[in-house]
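Visitor: coords below, sequence missing:
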């Protein structure tokens, strides 16, 4: 029995979103964050450090080390890509920019794969809108294109996508590979070569970037959906079974590849074992997936009869499976936000299928909330920037000086021009959206996507010097260099991977493990116990405390500098 679809869409509602506008929006989202900024402390800085070690042939390509420590993720593919890009880049390109270029391509590929994945799912028979008695309903191809535009806009609007998707780390590689697998499963009933290529690349990339369990779950879930789908779902039963068998073979191949490379690890390490911590996880879901998650829940509610039917509607079950896997991974592994990142394309897809069912009042609420939120955010960014440049108003500049002591504001005519152009485009878009004659189905997600892009672009132009000063280790490393100079090597005790990479990148310092045999004149300690015993396993009688250096924006984050006092 075919259940009536809740989607009621006339042909007038599937007008084409101008390609130039969509491409310009994607470009404005991708470029900031990859160009012009320093590597930020944490996973971004650590990954850059390993890439430099490989590119400069100071470490093994199969077992990279940084300060004597291996990477905290098993997959080596992201480090290889960054190192290869550094080696192949022309001399005029900085190493960090060269390393980011392939990751910028991965983000672009993620957006493309998500668009085509939604497009293929929207062409499914169960996803089609209600046929009108006298015609005039949306045509399948136009409807699928409009839904794909809506899905891409929903992905760009997700608040949690911005920073992780602009870091040259394994998490962006996993996101791109997840989007490729999602596209492969969505497009499999309609094409052969492209889905097969995307499936192989996606599953292999997930394994080689340290997520073999996700590769296995995606493939097994897709196989179950294909093998259990009845012939009435729009595809011959033989074709569906063939796709299911291919997916089972792909799952087996991914498992064998991970086993042969010794990538299987027990990674269950949840920070939410205590029920009292569940509120923290709920807050993460609330802001990280906004605004996709409320629209996705609305989709599940409005399409609930189709989900519960025996038809196994692929346009609902496929993104639901990917989203559930990501949420489960975020709840059981660390870091939770990076695991949840992989579910954003699926959640954006579910959000897109809410668009044909939204009431006018709900769409208006989304527009007004988005308009007020992002306009207020843009005004705040402009006010703080103006204050730091001119001193008017005085209080924001005083707050910046208090939070980031030593920061010297910088002025760039180019970044100012870019920020002004983006703000003008936002104002023009708001004027367009408030026009009553706009009936496109994707209209409710234009302001969220453009607002998120505007906020990200303004932060990475007007606030870039402040963010680099606050989130980079460069100021602290420069303070260390003023004390130690340029010794042949320094010993490190308690330093994490990001700190070691920053010392190597910003200070050209070679950090050796304190427990090793290297004889270096200086010792850097991040976990000081007592002045006489700077670190476990280090003889405090050989060292004299020379300086206590904190990060300018975090006075509790110290590095203790010791000078060797005995030969």
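Guide: Nice, thanks for sending it over. Just so we're clear, the structure is a prediction, and the values are computed from it rather than from any experiment.
Visitor: alpha carbons only for contacts and neighbour counts from here, please
Guide: Noted.
Visitor: Can you check my assumption that residue 524 lies in a strand?
Guide: Yes. Following the definition DSSP: H, G, I helix; E, B strand; the rest coil, residue 524 is counted among the residues of a strand.
Visitor: State the distance from it to residue 314.
Guide: Residue 524 sits 56 Å away from residue 314, taking Cα to Cα, to the nearest Å as the criterion.
Visitor: what does residue 466 give?
Guide: In this structure, residue 466 and residue 314 are separated by 46 Å, where distance is defined by Cα to Cα.
Visitor: Tell me which of these two has more neighbours.
Guide: Counted by other Cα atoms under 10 Å, residue 466 and residue 314 do not tie: residue 314 has more neighbours, with 23 against 20.
Visitor: Now the more buried one: closest residue in space that isn't a chain neighbour?
Guide: Excluding its sequence neighbours, the residue lying closest to residue 314 (Cα to Cα, 6 or more residues apart in numbering) is residue 121, at 6.9 Å.
Visitor: Find the nearest non-adjacent residue to residue 442, please.
Guide: residue 150 (4.8 Å).
Visitor: hold the first one in mind and look at this next one:
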């Protein structure tokens, strides 16, 4: 299959598109409720107990090592959450580079950018790739291993595979690393890998992974640290019932539009499915799905690694796509993202101008702050983003790469427009900054707050935002913070506590906080 095609954008244009996808949303906001806040809490605990190995390796360390490095390097000009979140950008960029190299190794030079754009176009990567997410470390390490497998018969392939396996183990993917090494051994029976050089490369990778793993496990054992959390083994040994249909169902939207293109590539391969370009990514995908069928704690974050074999396989299908299907994908992208962009501008009008009034009142009920106040910078940035997208559509040239390029550019446009128009209101809505400010305004800096029924993530985020000690139990504090999870519920506290404040995140109708002082 020939993939030597004229690119509809130059190298610089494609790099700028990748940067435009990657950077917006990584900085400029506090930790948000959910995965972003959870991983920030883990990082903050490590920073509070950096000298204690038990604390440092209670989670897979690779992502948090990188987050601490990026936070330290950017500390002169970025807040801790923003600097730490750059670690996700580093691992996503690593994955993009090695997925491109995998595409070139399997299908030829032209497939590199196609694989990168297909990966960026996957809907599941958009949000998960822009938050504090420790699974992006597995994502980056998996891309390195994938390239190592694709280039196993070439110089350096064994070292790449071995280093990728080490990174995967440190990222909490011990089971995935072992699985991919076993699959790499199976490659040795395929044509193109039946050579002494390929066998030596696999042996090199295995020795590197084995030695590094023995050293790592030996260190954990010497420190008295159980293997379960650093290796992420609780996913396989917990008593919770696995959900084998979770990931196949998730991929329906998570891997769109990569999976239809990958399915087309497999169909086109026909009886040639044993060739490396089809057998390698397809076997990795099926093996990972088989492994994850036993996952006791499935989730979207863990599903990122499933996108890696799909992207290069889909890229190969893109170059053989029939004209009608290619045009359908192109026009679907134009209509979908054009409509979403129009909706975002209507919501901006409601938020900043108060028109339409009915939508503006709904935004107020949802907890969006500053409704009715014009923000010139948001208008300017949103206008520039929209203009850039229009110019791109006018200038993009015909090419087999164009449908995926327009799709990925459309996703980049709506994400960047969302961040330009609504980052600040969303930050107030989705973070605990406002609650932390309320606590700081009422509790002196040298006093502590004991908590009742406040979940661990919320307690630690409020400690960070208020710069006050929130203790999980009674340690003699004069202040008490209680969380209720029903809209009209009243907390039951002793009579010697007097309520001083009650509130919640803007628009949060479920979780409310009640602050008391001891009488």
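Guide: Structure received. No experiment lies behind these values; they were computed from the predicted model shown.
Visitor: What's the TM-score once they're superposed?
Guide: Here the superposed chains carry a TM-score of 0.87, computed using TM-score structural alignment, normalised by the length of the second structure; 505 aligned residues with a Cα RMSD of 3.0 Å.
Visitor: Map residue 389 of the second structure across to the first structure for me.
Guide: With TM-score structural alignment as the criterion, the equivalent of residue 389 of the second structure in the first structure is residue 426.
Visitor: Assumed residue 315 of the second structure was part of a strand.
Guide: No. Secondary structure assignment places residue 315 of the second structure outside any strand; it is helix (three-state DSSP).
Visitor: Verify the contact between it and residue 115 for me.
Guide: Yes. With contact defined as Cα atoms under 8 Å, residue 315 of the second structure counts as touching residue 115 (4.9 Å).
Visitor: Report the set of residues contacting both of those two.
Guide: Residues touching both residue 315 of the second structure and residue 115 comprise residue 103, with contact defined as Cα atoms under 8 Å, 6 or more residues apart in numbering.
Visitor: Tell me if residue 307 of the second structure really is in a helix.
Guide: Yes. For residue 307 of the second structure, which was evaluated using three-state DSSP, the result is membership in a helix.
Visitor: Can you get me a residue count around the aligned residue in the first structure for it?
Guide: Taking TM-score structural alignment, residue 307 of the second structure has residue 344 as its aligned residue in the first structure. Using other Cα under 10 Å as the criterion, residue 344 of the first structure is surrounded by 29 other residues.
Visitor: wait, what's in contact with residue 344 of the first structure?
Guide: If you count contacts by Cα under 8 Å, 6+ apart, then residue 344 of the first structure has 155, 158, 161, 289, 292, 323 around it.
Visitor: of those residues, closest to residue 357 of the first structure?
Guide: Among these, residue 292 lies closest to residue 357 of the first structure (Cα to Cα), at 14.9 Å.
Visitor: thought that closest one was touching residue 348?
Guide: Yes. Under the contact definition of Cα under 8 Å, residue 292 of the first structure touches residue 348, with a separation of 5.5 Å.
Visitor: Next, show the common contact partners of the two.
Guide: Between them, residue 292 of the first structure and residue 348 have 154, 155 as joint contacts when contacts are counted by Cα under 8 Å, 6+ apart.
Visitor: re earlier: okay, and the match of residue 389 of the second structure sits in which element?
Guide: Assigned by DSSP states H and E, residue 426 of the first structure falls within helix 413-433.
Visitor: Who are the packing partners of that helix?
Guide: The helices and strands touching helix 413-433 of the first structure, judged by 3 or more Cα pairs under 8 Å, 6 or more residues apart in numbering; DSSP states H and E, are helix 446-459.
Visitor: Give me the contact list for the helix it packs on.
Guide: Outside of helix 446-459 of the first structure, the residues that reach it under the criterion Cα under 8 Å, 6+ apart are 25, 28-29, 32, 153-159, 162, 291, 367, 370-371, 374-375, 377-378, 381, 419, 422-423, 426, 429-430, 433.
Visitor: Of those residues, keep whichever come out buried.
Guide: The neighbour-count criterion (16 or more other Cα atoms under 10 Å) marks 25, 28-29, 32, 153-159, 162, 291, 367, 370-371, 374-375, 377-378, 381, 419, 422-423, 426, 430, 433 among the contacts of helix 446-459 of the first structure as buried.
Visitor: ok so, going back, the residue nearest to residue 442 of the first structure pairs with which position in the second structure?
Guide: Using TM-score structural alignment as the criterion, the counterpart of residue 150 of the first structure in the second structure is residue 114.
Visitor: For that match, which residues are in contact?
Guide: Counting by Cα under 8 Å, 6+ apart, residue 114 of the second structure makes contact with 100, 103, 312, 315, 318, 401, 404.
Visitor: quick one, what contacts the fourth one?
Guide: Read that as residue 315 of the second structure. 103, 111, 114, 115, 118, 261, 262.
Visitor: Of these, which belong to helices?
Guide: With helices taken from DSSP state H, the overlap with the contacts of residue 315 of the second structure comprises 103, 111, 114, 115, 118, 261, 262.
Visitor: Greatest separation within those: which pair is it?
Guide: 103 and 261 (14.2 Å).
Visitor: and those two? which has more neighbours close in?
Guide: Neighbour totals were compared for residue 103 of the second structure and residue 261, and residue 103 leads with 28 against 24 (other Cα under 10 Å).
Visitor: State the distance from whatever residue of the first structure lines up with the more buried one to residue 35 of the first structure.
Guide: Residue-level alignment of residue 103 of the second structure against the first structure, with TM-score structural alignment as criterion, gives residue 118. Per Cα to Cα, residue 118 of the first structure is found 29 Å from residue 35 of the first structure.
Visitor: hang on, the earlier thing: host element of the residue nearest to residue 314 of the first structure?
Guide: With DSSP H and E as criterion, residue 121 of the first structure is part of helix 95-122.
Visitor: Report the buried residues of that helix.
Guide: Buried residues in helix 95-122 of the first structure, defined by neighbour count with 16+ other Cα under 10 Å: 95-104, 106-122.
Visitor: Check which helices and strands it sits against.
Guide: So helix 95-122 of the first structure, by 3+ Cα pairs under 8 Å, 6+ apart, packs with helix 19-30, helix 43-55, helix 77-88, helix 140-157, helix 170-187, helix 314-332, helix 344-352.
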